[in-house]
Every structure is written in C-alpha cells, then in structure tokens.
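A.B. asks: mind folding the following:
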Amino acid sequence: MPTMMNNDMVILENESVTLPKGFNAGGVHCGLKKNGKLDLGYIVSEVPATAAGVYTTNIFQAAPLLVTQESISKEKKIQAIIVNSGNANSCTGDQGLKDAYEMQKQFAAELGIKEHYVAVTSTGVIGEKMPMDKVISGIKQILKEENEAESKFQAAILTTDLAPKNIGVQIKVDGKIISIGGAAKGSGMIHPNMATMLGFVTTDANIEQESLLAALKEVTNQTFNMITVDGDTSTNDMVLVMANGMAGNNTLTVDHPEWNIFLNGLKLVCQELAKKIAKDGEGATKLIEVQVNSASCQSDAGAVGKSIISSNLVKTAIYGTDPNWGRIVTAIGYSGVPVEPNLVKVSIGSFVVFEDGLPCPINEEEVKQYLEQDTIQIFVELNQGNYSAAAWGCDLTYDYIKINASYRS
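C.D. replies: Next up, the predicted model:
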C-alpha cells in the first residue's frame, strides 16, 4: 500500500528503479558468484538521462569508478548502467581498467548507444582479475526478455546482503507527477564519508545537471554519509542518479519555486535506502538511530551522531541489551565537538539516562526490555543551538566476525 506523506509526496515501498517513466532493469547469472546466484545487472533509460554521481573517498578507487566518472564528464549524461557483483575489479592495474572499458563497450554495443553513455560498477572481492569471458557472455544474454525484472536487478547487485533494498516516491511538480526510484546494496564495509555501498536512483524529472549534482551531494551528506556498520570505507562505492526528463515538467533548478519538493523526495529515497543498509549490516540484529538536537551548527550535530553510531562499545552494548549510557556519553566526549557536559541530555528510547552532568535513576529491567526491540533510538540534546542531525547504524554481533572471517570462501 502506498503511504501518503502529505499532498506533495507518496511513498511506494515495493517500487524501485523502474518506477519512473522510461526505465527498465534486469539481471542474470554469468558465473561470478556460486550456486547460480544472479551477479550481473543493468538499468537502461529509453533516452539519454542527465546524470550525477558521488564516489568513495578511498584513495584506491576501483577501475569502474574511473570509467564512470570519465563517461559522465563528457556530456553529463548516461543512458545505461551495467553492474556486477562477485568481483570488485579493484587493485587490478591496467588490465582492470581495460576490463571495465570492455564491459562498457560490450553493453553499449548490445544497446546500440554511445560507449560513454554506459556507466560501469562492480562490487565483490578486491584484487582478483575479472573473468571477462563470463562477463561478456552474460552481457550478450542480459537483455533477453526473461531477464527483465527489477527484482532480478536488485538480486544481481547483492554480496553479503540478506535482503534487497529499494523504495519509490512520487511527487508533483508543475502539475506533473514525478517519480523517483532507488535501489542499493550494502551490508559490510559501511562507514560515513560517501557511505560505502552502491546506490542507484532514477527519476523521470526534467532537471539541470548542475542542480542535480548539488542535490545529490546535499542529500548524500544527510543520508548515506550518516550511516555506519563497521568503520571501513571501500574502494568501489558510488551513488548514481539518472534523470531522463520524461515526466515533462519545466526544467528543475535550485531556483525553481518547487525545488524543495524534488529535494525532499530525493532525500526521502536516499534516507530510506541508507536506513535499510544500516539495518542489514553484516550479522546485525538491530537498527540503531541516533538523533542529535540543539547543536550549535549542522556539522557539530552530524559529528556527534556519527561518533555515537560508530562506537563499537555502543554497538556491542546494544547487542547485549546493556543500558550502558556511559559508552554513549564517552562517544560524545571524543567526537571533537566542544560540548558543555552539564548541558547534555541523553535518552535511550523514552528513558532519560544522563542529564545535568549526572546519571539519572532508571529501571534497568525496563530499559533492557526496550533494548530487545529491533529498532533502537538514542536521543541527545546538546542545548547549545538550533541544529539537528540523524545517524543510523546497527549492533555489532558475533556473526559479523564469522561472516568476514570467511568472506572469500
């Protein structure tokens, strides 16, 4: 069932990247992953789409990222994305770059479009050469009708994820219905700072490229860059947005009177994807949401939230249903934000655990019962200003170690 946020926005939980007009998606198994699991996916727009991307800050950027950034720089447009899981094509030298270009070339040939209209993305094990015979064979099969399903695309991009991550939103701009759809993968190697993941957002909005890029950067800082699972930033990760203009609205720019409607729709899609990634952290049993209020500036609010959500001690306490508020206060203290300790108030759910520089009396059993839920909220009031930020993460469990100890096996 669709969820009506207000008169301007409808959330469609079961929709994804094919919700906007003119987009198709699908996936196949080409042999990069075991047991017949899908491992090669695509998104295609009927027409070239205005494109924008944000990329990992890891210095060791994988070959597909370099190819994709170069492609978008030529016309600020792409028409298709080819993505594989099971092999990162990272730290593979000149051969890895040639292989990424070859993936682009082969898929462009299948579609009959310019090569630089194809973006390339990869995820999986680092340092292994891409078995191009399998990939090329998969590309030649991928556009067959039986492979056309967004659910197949979502499955093809997963690695250690336990569940697909998707969301759709519809808004109204200039009297036209505009759709925004998103899909993402991410479970491990997730940390704020261009959240380590692959994210794909499509929209049929007509939008200026410079404004689209500005919107993506702004929204990324408030969503994908506010999640963490394990503190690792990967070599491959990016978020790409394609806007093909088929909704027929007047061109959106930051000066458009209804710009904020589009911006809020994009933010909601990215926020929901970010939360799904945090909830599906490797071995995780709980989603943790930290809400920081009354900070002196936006960056301070974000820094405190990230510090708490990144603390392994906080994460393990949540896993163990231990209301150890001291770990939360400690994370605030080393966040680098100059807070006044006697002004800080900390709550776990509805339970105030720290205020005026002192612990508050609590019923530990009641708090432990709250911590047994699958979504845990931590609230921090800094009482130093009017700025707020939210951050998301997950608990840290024994299974995280098991998964990553045998990742390549």
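A.B. asks: please count neighbours and contacts with C-alpha atoms only from this point.
C.D. replies: OK.
A.B. asks: gap between Val346 and Ala303?
C.D. replies: Separation of Val346 from Ala303 (CA to CA, to the nearest Å): 16 Å.
A.B. asks: I'd assumed Met103 was in contact with Ile136.
C.D. replies: Yes. Because the distance of 7.1 Å satisfies CA atoms under 8 Å, Ile136 is recorded as touching Met103.
A.B. asks: these two: who's more crowded?
C.D. replies: Met103 (25 against 16; other CA atoms under 10 Å).
A.B. asks: secondary structure element for the more buried one?
C.D. replies: Using DSSP states H and E, Met103 sits within helix 93-111.
A.B. asks: for the stretch 301-409 of the chain, what spans make up the helices?
C.D. replies: 312-319, 325-333, 364-370, 398-405 (DSSP state H, counting those that start in this stretch).
A.B. asks: distance of Gly302 from Phe153?
C.D. replies: 33 Å.
A.B. asks: then Thr121?
C.D. replies: Taking CA to CA, one finds Thr121 at 13 Å from Phe153.
A.B. asks: ok, Gly168 next?
C.D. replies: Gly168 is 15 Å from Phe153, by CA to CA.
A.B. asks: try Asn312
C.D. replies: Relative to Phe153, and taking CA to CA, Asn312 is found at 33 Å.
A.B. asks: ok, the two, which is more surrounded?
C.D. replies: Ranked by neighbour count (other CA under 10 Å), Asn312 and Phe153 place Phe153 first, with 28 against 18.
A.B. asks: can you give me the strands in the stretch 301-409 of the chain?
C.D. replies: Here the stretch 301-409 of the chain has its strands, by DSSP state E, counting those that start in this stretch, at 345-348, 351-355, 358-359, 375-381, 387-394.
A.B. asks: before we move on, what about the stretch 101-250 of the chain?
C.D. replies: 118-123, 165-173, 176-185, 198-203, 238-243.
A.B. asks: after the lengthiest strand in the chain, which helix or strand is next?
C.D. replies: Counting by DSSP state E, the longest strand found in the chain is strand 40-55. Next in sequence after strand 40-55, counting helices and strands by DSSP H and E, comes helix 63-75.
A.B. asks: for Pro48, give its distance to Gln369.
C.D. replies: Following CA to CA, the distance that separates Pro48 from Gln369 is 53 Å.
A.B. asks: these two - which one has more neighbours?
C.D. replies: The residue with more neighbours, out of Pro48 and Gln369 and counting by other CA under 10 Å, is Pro48; that gives 21 against 12.
A.B. asks: quick check: that one touching Ile72?
C.D. replies: No. The criterion here is CA under 8 Å, and Pro48 misses it with Ile72 at 11.3 Å.
A.B. asks: one more to put side by side:
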Amino acid sequence: MTAILSQSPTWTFPFCPEPPDWFLDWDSIQNHFDWIKNLKGCQQDPIYHAEGDVLIHTKMVCEALISSTNWRQLPEKERSILFAAALLHDVAKPAFTKIEADGRISSKGHARQGARMVRQILSQFEPPVQFDIRETVVAIVQFGSLPIWLIDKPNPQQSVIKVSQVVRCDFLALLAEADVRGRQCSDRQELLDKIELFREFCQENNCLDSPRQFPSAHSRFIYFRKDNANPDAEMFDDTKCEVVLMSGLPGSGKDYWIRENLPNLPVISLDALRMEMNISPEKNQSEVVERAKQRAKEYLRSGTSFVWNATNTTKQMRQQLIDLFAAYKARIRIVYIEVPIAEIQDRNRSRTAPVPEAVIQKLADRLDIPDRTEAHQVEWIVADPATLGAMPRS
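C.D. replies: Next up, the predicted model:
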C-alpha cells in the first residue's frame, strides 16, 4: 500500500530530449547542474572505460539512451525517469574513485551511495519531485548494474524477483544497455549479451515489466527470508500478532500518526524510554534498545500486537528488529513517514527535547526507505508540502 499525498499531474526532467528531433542540450545540462560539473576529470579504468573521464562517459550514456527505440517508445514520464537515471548513474564516482595498489582505478560502493545522493538531489528540486518518481530513479541508479552481474549472483532467480519488487527490470536493462554502449571497451558484445540474457531470465520469471506476484503477502515475506524458496509456494500463515514498525526521521510526525491511526495499540517508543532512563540521543543507545526489546518480547510471547516507534532509517536497523519479531511469529507492517528535511529541522527546534541537528542530518544521509521485500505490508506516508503548516508537531 502506498499513500502519496502530493502528486503532480505530469512530470518531466529538465532538458530531457523530446520528439521529433530528440536533441540533447548538453551545454544547458552542464550549466544547470553542479553535480554534472563534478564528474569532469574523474578518472576511470581504461580497460573498461577507454572513452575518458566520467563526464564524457555520462554524455555518451545519455546519447546511447536517447537513440534507443525502446526508450523513445516509452511514455513521456518514463522517458524522463530513465534520462534522469542516466545523468545521475555515476554521480558518486568522484567521491568513491581511487587508484589501487596495482595501479588500477576503482570506484567500489559508488552505486549504493549514488542512490542516496540521487535522493538528496531530487529532493531539492522545485517543485519537489514526486515520491514514487524520485524513488524509481534512485532504484535504477542503485541496481543499474544487475543485468551485467546477474549470472555472478548466488541466487539469480531471487535477485531478479527481489529487485522487481522495487523497480521495473526492463528499466534496469535499458540503462545497462545505454551504459555499455556509452563506453569504449573490448568486451562490449559480451556485456550486451548478458543484458539480453537478463531480459529473457526476467521474462521467464514473470518480472520483466512488473513485480513478481506471490500467492500471498506472507508467502512473499517468507520467500525473501530463505535462500532457496519457491516463489510459487503458498506458505501457511501462522502469524499470531502484528507489529507496526515505524520508520522516519525525527520530527517526521510518527507520534502524531500513531495517535491518529493506532490509538488503542501499546507503543514501545525509544524516545520515551530515553527520557525515562535519562539517556541523551548522543550517548550509547544499547541500554535503551535492550530495554525496548525486553518489552517487545513480553508482548510477543502473549501474542499482543504493538507499535515499535523509532527512526529505523536503515535497512540494517529494521532487519535486526524484523528478525526478532518474525521469530515470535509476528506479522510485520512497516509505516514510513516523510516530510521535507527543512520542515523536520524546523519542527525539531520547537521540540522540548530537540535532537541535535547533526544527528538528524547523519540519519538523512544514510536513509534507506523501506521496500516490499522487508515486511508483510509497507506503507509510505508522504506529506503534502502545501499542508505542512497545518500539521501538528510531534
């Protein structure tokens, strides 16, 4: 379930080429975006990128993409999404590129961090980029290399089915193909063959242009928690209670949402426990978390549904808790709440016990938005900027 409170009727990325001439206004792109300028002079391994620096490569990728018949046949919004992903796919390379001891050039980790940078960049657009569009671009950047590396994955089937829950696999194939055609390398045809194999494999697994469907939400949840599960198997639902796992930056409105939507459920709040135990958010939180887990186990043993209220801004944070809840046969529902970072900082200053701004910024920089592979149910509550002034602060 997705709750998007603000949606634009149409959206196009600035300078995205349009018919009939499909002109790429590269000069305007370079003059308009600072992050494009940062790509100039960033070296690449000449074995894989003999064309030159990252800026040259990015332009070639965009040219390859907009020359693609498959891209030109897409609706306008989808063309814009892929064009944005092509421009941004290597945005983190300048920060992650280094020369190894053997003289080779690498940029390990740039895709994951690049996805987070893309989220920040698109969040600063005016007007703000619609949530589902923004997160589609983020996902394409993060998983754009999967078509090339699929056969090296321990479980290729689960890899494509999992990513299909987040982004269309045919979008990944389109970007990967443009990425390969937008470089000079000796193994180009081999890479293109891998991408075509990826398309065929996704088609065989019913997840090329839509998410792979499961017999039930519980079957989907169990499938992604096992290494060699059958995606067609309907799993017996033996859950005994529901845990609502809140996720969102401090000041996003989690407390208010709980009061309005789940007033009768008990709440385990890390903020409340910190105050109860007189522990600052800047101090070690292990005692607070341990106390919260003990209370959670009491509810879980008795089969009592409850809310776990904390930031839970990274997948790693959430996974540890989900493992605990699932071990007690709980049904997991994640509720993610988002408001613009400027509003969050403003709300935080009005709190009786404000969170240090550096802590909020650190959480924002490392944010992993929940996806459907993590829980039985995921909801994304995204505030309409036009109504923020009327929303209660919490």
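A.B. asks: and the TM-score between them?
C.D. replies: Superposed pair, TM-score by TM-score structural alignment, normalised by the length of the second structure: 0.29. Supporting alignment: 190 aligned residues with a CA RMSD of 6.9 Å.
A.B. asks: circling back to that earlier point, ranking the helices of the stretch 301-409 of the first structure by burial, who's on top?
C.D. replies: Highest mean neighbour count of those: helix 312-319, a mean of 21 (counted as mean count of other CA atoms under 10 Å).
A.B. asks: out of the strands of the stretch 301-409 of the first structure, which comes closest to Gln222 of the first structure?
C.D. replies: strand 387-394 (7.6 Å; CA to CA).
A.B. asks: so Glu272 of the first structure makes contact with Ile167?
C.D. replies: Yes. The criterion here is CA under 8 Å, and Glu272 of the first structure meets it with Ile167 at 7.1 Å.
A.B. asks: the two - which one has more neighbours?
C.D. replies: Ile167 (25 against 20).
A.B. asks: wait, that one sits on Lys275?
C.D. replies: No. With contacts counted by CA under 8 Å, Ile167 of the first structure stays clear of Lys275, the gap being 11.3 Å.
A.B. asks: who has more neighbours, Val346 and Ala303 of the first structure?
C.D. replies: Per other CA under 10 Å, whichever of Val346 of the first structure and Ala303 has more neighbours is Val346, with 24 against 19.
A.B. asks: wait, that one sits on Val352?
C.D. replies: Yes. With contacts counted by CA under 8 Å, Val346 of the first structure reaches Val352, the gap being 6.0 Å.
A.B. asks: residues near the residue nearest to Trp325 of the first structure when sequence neighbours are not counted, how many?
C.D. replies: Nearest residue to Trp325 of the first structure in three dimensions, chain neighbours excluded: Val353, at 6.6 Å (CA to CA, 6 or more residues apart in numbering). Using other CA under 10 Å, Val353 of the first structure has 21 neighbouring residues.
A.B. asks: look up how far Val329 of the first structure lies from Val353 of the first structure.
C.D. replies: 10 Å.
A.B. asks: need the residues touching each of those two.
C.D. replies: Val346 (CA atoms under 8 Å, 6 or more residues apart in numbering).
A.B. asks: in JSON lines: the helices of the stretch 301-409 of the first structure, plus distance to Glu218 of the first structure.
C.D. replies: Output for the helices of the stretch 301-409 of the first structure, formatted as JSON lines (distance: least, CA to CA, whole Å):
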{"stretch": "helix 312-319", "distance to Glu218 of the first structure": "27"}
{"stretch": "helix 325-333", "distance to Glu218 of the first structure": "24"}
{"stretch": "helix 364-370", "distance to Glu218 of the first structure": "34"}
{"stretch": "helix 398-405", "distance to Glu218 of the first structure": "31"}
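A.B. asks: and Leu40 of the first structure, which of those is closest to it?
C.D. replies: helix 398-405 (22.7 Å).
A.B. asks: and the angle for the closest one with helix 312-319?
C.D. replies: 120 degrees (axes from the mean of the first three to the mean of the last three CA atoms, to 10 degrees).
A.B. asks: now do helix 398-405 of the first structure: which elements does it pack against?
C.D. replies: Here helix 398-405 of the first structure touches no other helix or strand, going by 3 or more CA pairs under 8 Å, 6 or more residues apart in numbering; DSSP states H and E.
A.B. asks: ok, back up a step: could you say which of the strands of the stretch 301-409 of the first structure is packed most deeply?
C.D. replies: Buried most deeply of the strands of the stretch 301-409 of the first structure, by mean count of other CA under 10 Å, is strand 387-394, with a mean of 27.
A.B. asks: next, the buried residues of stretch 171-187 of the first structure.
C.D. replies: 171-173, 177-187 (16 or more other CA atoms under 10 Å).
A.B. asks: now, which of those residues sits nearest Val239 of the first structure?
C.D. replies: Of those, the one sitting nearest to Val239 of the first structure (CA to CA) turns out to be Ala184, at 8.6 Å.
A.B. asks: identify the residue nearest the closest one in space, chain neighbours excluded?
C.D. replies: Gly199 (4.3 Å).
A.B. asks: for that neighbour, what are its contacts?
C.D. replies: Gly182, Ala183, Ala184, Lys185, Met238, Val239, Leu240.
A.B. asks: biggest separation within the buried residues of stretch 171-187 of the first structure, which pair?
C.D. replies: Among those, Val173 and Ser187 lie farthest apart (CA to CA), at 34.4 Å.
A.B. asks: now Ile43 of the first structure. Nearest residue, chain neighbours left out?
C.D. replies: Ala25 (4.4 Å).
A.B. asks: so for Tyr42 of the first structure, which of the strands of the stretch 101-250 of the first structure sits nearest?
C.D. replies: strand 118-123 (9.5 Å).
A.B. asks: angle of the closest one against helix 63-75?
C.D. replies: Going by the same axes, to 10 degrees, strand 118-123 of the first structure makes 160 degrees with helix 63-75.
A.B. asks: tell me the SS of Leu245 of the second structure?
C.D. replies: strand (DSSP: H, G, I helix; E, B strand; the rest coil).
A.B. asks: now do the end-to-end distance for stretch 326-333 of the second structure.
C.D. replies: The first and final residues of stretch 326-333 of the second structure sit 11 Å from each other (CA to CA).
A.B. asks: before we move on, the earlier item: distance to Ile308 of the first structure added to the strands of the stretch 301-409 of the first structure, as CSV?
C.D. replies: Below are the strands of the stretch 301-409 of the first structure laid out as CSV (distance: least, CA to CA, whole Å):
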stretch, distance to Ile308 of the first structure
strand 345-348, 11
strand 351-355, 15
strand 358-359, 18
strand 375-381, 9
strand 387-394, 9
